[in-house]
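In: Compute the structure for the input listed below.
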Amino acid sequence: MFKALVVLLFISHIFSAYAYDRVSGKLFASRSEVYGQNGMAATSHPLATQTAIDVLKKGGTAVDAAIAANAMLGLVEPTGAGIGGDLFAIVWDAKEKKLHGLNASGRSPQSLTLTELTKRGLTKIPSFGPLPVSVPGAVDGWYELHGKFGNLPMAELLTPSIHYAKNGFPVSEVVAHYWKLNAQRVGHYDGFADTYLIDGKVPKTGDIFKNPHLAATYEKLATGGRDAFYKGDIAARIAAHLKEQGGFLTKEDLASHTSEWVEPVSTNYRGYDIWELPPNGQGIAALQILNLLEGFDIRNMGFGSTEYIHTFIEAKKVAFADRAKFYADPAFNNLPVESLISKDYANERRALIDKKKAALSVNAGPVDGDTIYLTVADKDGNMVSLIQSNYRGMGSGMVPPELGFMLQNRGELFILDPSHYNTYAPGKRPFHTIIPAFVTQNGEPWMSFGVMGGATQPQMHAQILINMIDFDMNVQEAGDAPRVIHSGSSSPTGGMMISGGKVHIESQIPMQTKRELIDKGHKVEESIGVFGGYQAIRYDAERQVYIGASESRKDGYAAGY
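Out: This is a model prediction of the structure:
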C-alpha cells in the first residue's frame, strides 16, 4: 500500500510538472522564440507570414516582403487593414546603417471646412459614414517604399494576394470574431454586403471567403502603378461613391496626395535607443513614458507588482496629457517635439507622479510649440517595421462599388475646436494612432516591433521594452506577458486634462494586486480584446541571427529560414 502511494505521488508530480512548467519561457508565454539566419517575418495572419517568407526566398528585400504581406492582410484580415487606410513605416538600411521613416497618412478633403462641420451642429466628427473619410495613403506608401528599397516587381508582390482573392481562403478565428462585430456596426452601408458577406451572411471561422473585386483592384495596381489608384478609374469610383453618400473627398484630393519621408526621433532608455516617428502620430508618447519611468527602479519593483503598475499608469497619464494637446499635423503647427522627448522635461514632469495615489487629472506641460502590424528582415540585414489600418476595425463603412475595400475613418480624430493643434482644416492630416517602432544599440539594429491597438499603442510599446530591458524577458515572453492599459478621457480645450480613467487589466495579474491598485484610487476592471496584437524581430548582432515573435492574441505567427 505504501509503495503504491509513493508511485502515485511520483506520477502526480510528473504530470504536475508537465502541466505547470515550461521547457522554455515563462508560464504566460504561448510558445518559444523563432530563430532564423537568412530572413524573418512576423505578422498577424499565417498566409501573410508565408507570403513574406516566400518573397524573401525569391530574392526580395525586407520591404518587398512587407508590401506583399500587407497586401495579403488587406484580403485575409480586412478587420484591421486594407488599401482604404493609411500606413507608417521605419526601415533599417543595412548598407547605410541608417533608419528611414515614412509617413503615408492621407489628408482631409479640400472642399470640407470647419465652418461646414460646425454649421451642422456637430461637436465631433462622426465615427462612421462619409464625413470621417480622409485620403487613403497606404498604396502610395507601398510605392514609396518599393521605389527606395524594393527589388522584385510590384506585380510579383501582389500575385499571391490576387490568387487568394480569386480562389478563396479559410477565415481565421480572431478575424471571424471581429468581422461579426464590424458587420453589426457598418453592415448597413451600401456595398458592404456585396463585398464582405457570403450569401448574405457574415463569414464564420473556417468559411471560404473570396474577394474578386479586390483581386481586380490589385491587378490594376500591378499594371498601372500608384497612379491607377490615385488618378484613374479607382479614384473616380471612390469620389463618385462618396459624393452619392454625402461626402466631400474628390478625385482632386486623391490626385494631389503625397507621402512624406521623415526622420525618426528617439530617446535612450537604459542604454537602448528607442525610435518612433514624429507627429501627426502618437509615437513620441512612448518615448515620454519611458523617459519618466527611467527615474524609477523598475527592476526591483518586480513585474506585475502594485508599485510598478501604479507607477506606469501615472507616467502614462502625464505623457498623454501632452499627447492630447500637442500631437497634430506638423505642417499646420510648430510642434515642440524636441522639448517633449527631452530628459530635462521628463525630470520636471516626473514630480507629478504620486507614489501613493492615483491622479484624477493632469495638465499638459508648459512647452511651446484597429490595425495590423508586421515586421520583416532579410538576408542582407535590412529590416522594416510597418503598421497599417483603416481605423475602428474595417473603417468608415464606405465601400466604393466593385473595388473590394472599405475607406478609412481617420478624420474622426480631428477636433472641432478652432484653437486646438489638431483642429479640423482642409488638406490636413489628422492625429494618428498607428505607430511602428524600432530599437538600436550602439548603432546596430536590436529590434523591430509594434503593437496594434489604437490609442493604447504607446503604453504597449513601453511595456514591451520594460519587459525585456527591466524584467529580462525574451522577445516572445515580452509580448505574451499580461498587460495593463489605462484609458482616460481628454479635454479638447484649455489645459488638456486627463481624467482618472479606468485601468484595464488582464486576468493573469494577481487579485491582490488589483485590490491594492483600487486602494490607491484606481478604477480597475478585467477586460478582453483591448490589449492589441504584437509582432517583433530581434537581431542578435554577435551571432547574426534573427529572433522572431508573434503573440497569442492574434491568429498569426513568426517564421524564419
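In: When you work out contacts or count neighbours from here on, use the C-alpha atoms and nothing else.
Out: Noted.
In: ranges for the helices of the stretch 51-200 of the chain?
Out: Taking DSSP state H, counting those that start in this stretch to define them, one finds helices in the stretch 51-200 of the chain at 62-76, 114-119, 138-149, 154-167, 173-186, 192-196.
In: Of these, which is nearest Gly39?
Out: Gly39 lies closest, by Cα to Cα, to one member of these: helix 62-76, at 8.2 Å.
In: before we move on, the earlier item: between the helices of the stretch 51-200 of the chain, which gets nearest to Leu386?
Out: Here helix 62-76 is closest among these (Cα to Cα), at 7.4 Å.
In: How far off centre is that closest one?
Out: 15 Å (Cα atoms, centre = their mean, to the nearest Å).
In: thought Ser339 was touching Ala346?
Out: No: using Cα atoms under 8 Å, Ser339 is not in contact with Ala346; the gap is 9.3 Å.
In: could you list every residue that touches the closest residue in space to Glu314 that isn't next to it in sequence?
Out: Leaving aside its sequence neighbours, Glu314 sits nearest to Ile353 (Cα to Cα, 6 or more residues apart in numbering; 5.8 Å). Listed by Cα atoms under 8 Å, 6 or more residues apart in numbering, the contact set of Ile353 reads Thr311, Glu314, Ala315, Val318, Ala359.
In: out of these, who's nearest Ala94?
Out: Once Cα to Cα is applied, the member of the contacts of Ile353 that ends up nearest Ala94 is Ala315, at 34.6 Å.
In: Let's see this one next, to set against the first:
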Amino acid sequence: MTATSHNTAHRPAIAVTRHAIAAGHYLAATAGFDILQAGGNAVDAGVAAGIALGVVQSDLVNVAGVAPILIYLADKREVVTIAGLGPWPKALDPEFFMREHGGKIPIGVLRTVVPAAPDAWITALKRYGTMSFSEVASPATRLARDGFPMYPLMAASLQKHAERHAMWPSSAAVYLPGGKVPKSGDIFRQTELGASLQYMADEEKAASSRGREAGLDAARDAFYRGDIAKKIVAFMKEQGGLLSAEDLAEYHSPVGPAERRRFGDLDVFTCGAWCQGPVLLQTLALLEGTNLKALGQNSADYVHQLTEALKLAFADREAYYTDPAVGQVPLPTLISPEYAAERRKLIDPLKAWPEMPPPGDAGAGVGFGSLRESKPNPFPEPDTSYVCVADRWGNLFPPTP
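Out: Have a look, this model is predicted:
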C-alpha cells in the first residue's frame, strides 16, 4: 500500500466479473481474492482476508483479537451472526475496575478478554465455508513469516506508540526490532505469529484423517487448549493477568440471527448489542423523520443531521449496550419509531452537541434525555478494520475484526 500522507491510503482496484472483495489493506484483499479464484466461497475468502489483516494491520487488528461477523447465506436467504467478542475472565470481579481504578481500565494485561477471533474464524469456516484452516490461513502465515513492506500509515502508528511498546519486552521485540521503529519500506516480519499460525495448521493436518471438521476442531484446540493456550496463561500469570486456561478452553463464539430494521426500501441487518452494530439501526430510525435527499448529499445541513443522529445513538450505546450474558439491552425500544420520534427532538438544526448528549430513558420509552450529564469525548485511539466479500453464488461476508 502506498500513501501520500499518514492518513490517506490508495489501494489498487481490480475489476472482476464473478466475485468481489474489499479490505483495510490490499494484501488482505489479495489473500481473499486468491481464495475466491481458487473456488472458495465468500466465507473462505473473508476468513483469509480477516486473518491477514491481523498481520498487515497488527497495530489496529489482532489475529487473537475480536471478529464480529455477519453472513448472508444466499441459498437460505438468511443473515446470521457470529459473536466473535470474548468475555472477561471468570476471575474478574465486576466491581474491580470501579473499586481499584476509578472506573477506568489500566494499560496492560488487565484489559485482556478471552481472545475470540480464532474461534470465530474457525466457526465460520466449519459451518459455512468449504476450505481448511491451513488453506485460508496460508497467506497470513506467509506474510507474518516472510514479512511485508512497512507502509507509512502503520509506520506512523508505531512511531506514535513507540514508548508504550517499549514498556513490554515482548511487544518491543515485534514492533521495535533492533530497538528502532520500522521505517516505511522496511520488510516487517512477525515470525512468532507466523509460527503460531503454522502450528494451528499443522495440528489440523494431523487430525485431517478424521475429516474436515475434525481438522478444524484441532486447529481451534491448538489455540485454546494446546501450546498457544499454555503460553498465553503463563504470560498472564507472569504479568498479573486474570485470563485462565479454563477461560480459553471453554470459549465458543455464539451463532445467532442478526438484528434487523427496515429503512426505506431496504432491510438493514447488523450484529447484536454485544457490539455497537445496532447503533446503525438506531441512527436510521432517527433519520426516518428527515428528508435527506432534500438537504442535498454532504451539504452542511445533511452532515449536521447525520452527525447529531449518530451522537444520540452512540449516547444510548454507552448507556445501554452490554454483554447479553450479564444484562438485557432494550433494543426493541431503542430502534422503535416511537422512541426515535422523541429522541429526535434533541436535534437542533442550528446547534450541535459539543460533547456526547445524555441518553434517553429507554425504560420509560422516553427519548428526550435523562438527568445524567453529557459525557466528554476522550478521543479514543483508532482501531478496527474491515472486510467485505461477495461471491459468485450471492453469499456475503462482512466481518469487522
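In: quick one on the thing from earlier: hmm, which of the contacts of Ile353 of structure 1 are the buried ones?
Out: Among the contacts of Ile353 of structure 1, those classed as buried by 16 or more other Cα atoms under 10 Å are Thr311, Glu314, Ala315, Val318, Ala359.
In: JSON lines for those, including distance to Tyr20 of structure 1 and secondary structure?
Out: Output for the buried ones among the contacts of Ile353 of structure 1, formatted as JSON lines (distance: Cα to Cα, whole Å; DSSP: H, G, I helix; E, B strand; the rest coil):
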{"residue": "Thr311", "distance to Tyr20 of structure 1": "30", "secondary structure": "helix"}
{"residue": "Glu314", "distance to Tyr20 of structure 1": "34", "secondary structure": "helix"}
{"residue": "Ala315", "distance to Tyr20 of structure 1": "34", "secondary structure": "helix"}
{"residue": "Val318", "distance to Tyr20 of structure 1": "39", "secondary structure": "helix"}
{"residue": "Ala359", "distance to Tyr20 of structure 1": "38", "secondary structure": "coil"}
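In: The residue nearest the centre of structure 1 and Leu293 of structure 1: what is the separation?
Out: With distances taken as Cα atoms, centre = their mean, the residue of structure 1 nearest its centroid is Met452 (3.0 Å). From Met452 of structure 1 across to Leu293 of structure 1, the span is 22 Å (Cα to Cα, to the nearest Å).
In: returning to what we had before: could you dump the contacts of Ile353 of structure 1 into a markdown table with distance to Ala328 of structure 1 added?
Out: Output for these, formatted as a markdown table (distance: Cα to Cα, whole Å):
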| residue | distance to Ala328 of structure 1 |
| --- | --- |
| Thr311 | 27 |
| Glu314 | 23 |
| Ala315 | 21 |
| Val318 | 18 |
| Ala359 | 25 |
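In: how about the spatially closest residue to Ile485 of structure 1 that is not a sequence neighbour, secondary structure?
Out: Using Cα to Cα, 6+ apart and skipping residues adjacent in sequence, the residue nearest Ile485 of structure 1 is His504, 5.1 Å away. With DSSP: H, G, I helix; E, B strand; the rest coil as the basis, His504 of structure 1 sits in strand.
In: Over in structure 2, tell me which residue corresponds to His504 of structure 1.
Out: Counting by TM-score structural alignment, His504 of structure 1 lines up with no residue in structure 2.
In: Ala315 of structure 1 now?
Out: So, by TM-score structural alignment, Ala315 of structure 1 is matched to Ala309.
In: what residues are up against the residue lying closest to Thr400 of structure 2 once chain neighbours are set aside?
Out: The shortest distance from Thr400 of structure 2 to any non-neighbouring residue, by Cα to Cα, 6+ apart, is to Tyr386 (4.7 Å). Tyr386 of structure 2 makes contact with Ala23, Gly24, Gly50, Pro398, Pro399, Thr400, Pro401, according to Cα under 8 Å, 6+ apart.
In: that older thread, out of the contacts of Ile353 of structure 1, which ones does structure 2 keep as well?
Out: Contacts conserved in structure 2 for the contacts of Ile353 of structure 1, using both residues aligned by TM-score structural alignment, their matches' Cα atoms under 8 Å: Thr311, Glu314, Ala315.
In: is it true that the first one touches Ala358?
Out: This points to Thr311 of structure 1. No: under the criterion of Cα under 8 Å, Thr311 of structure 1 is not in contact with Ala358, lying 9.1 Å apart.
In: Where does the equivalent of Glu219 of structure 1 over in structure 2 fall, secondary structure wise?
Out: Alignment note (TM-score structural alignment): Glu219 of structure 1 maps to Gln198 of structure 2. According to DSSP states H and E, Gln198 of structure 2 maps onto helix 191-207.
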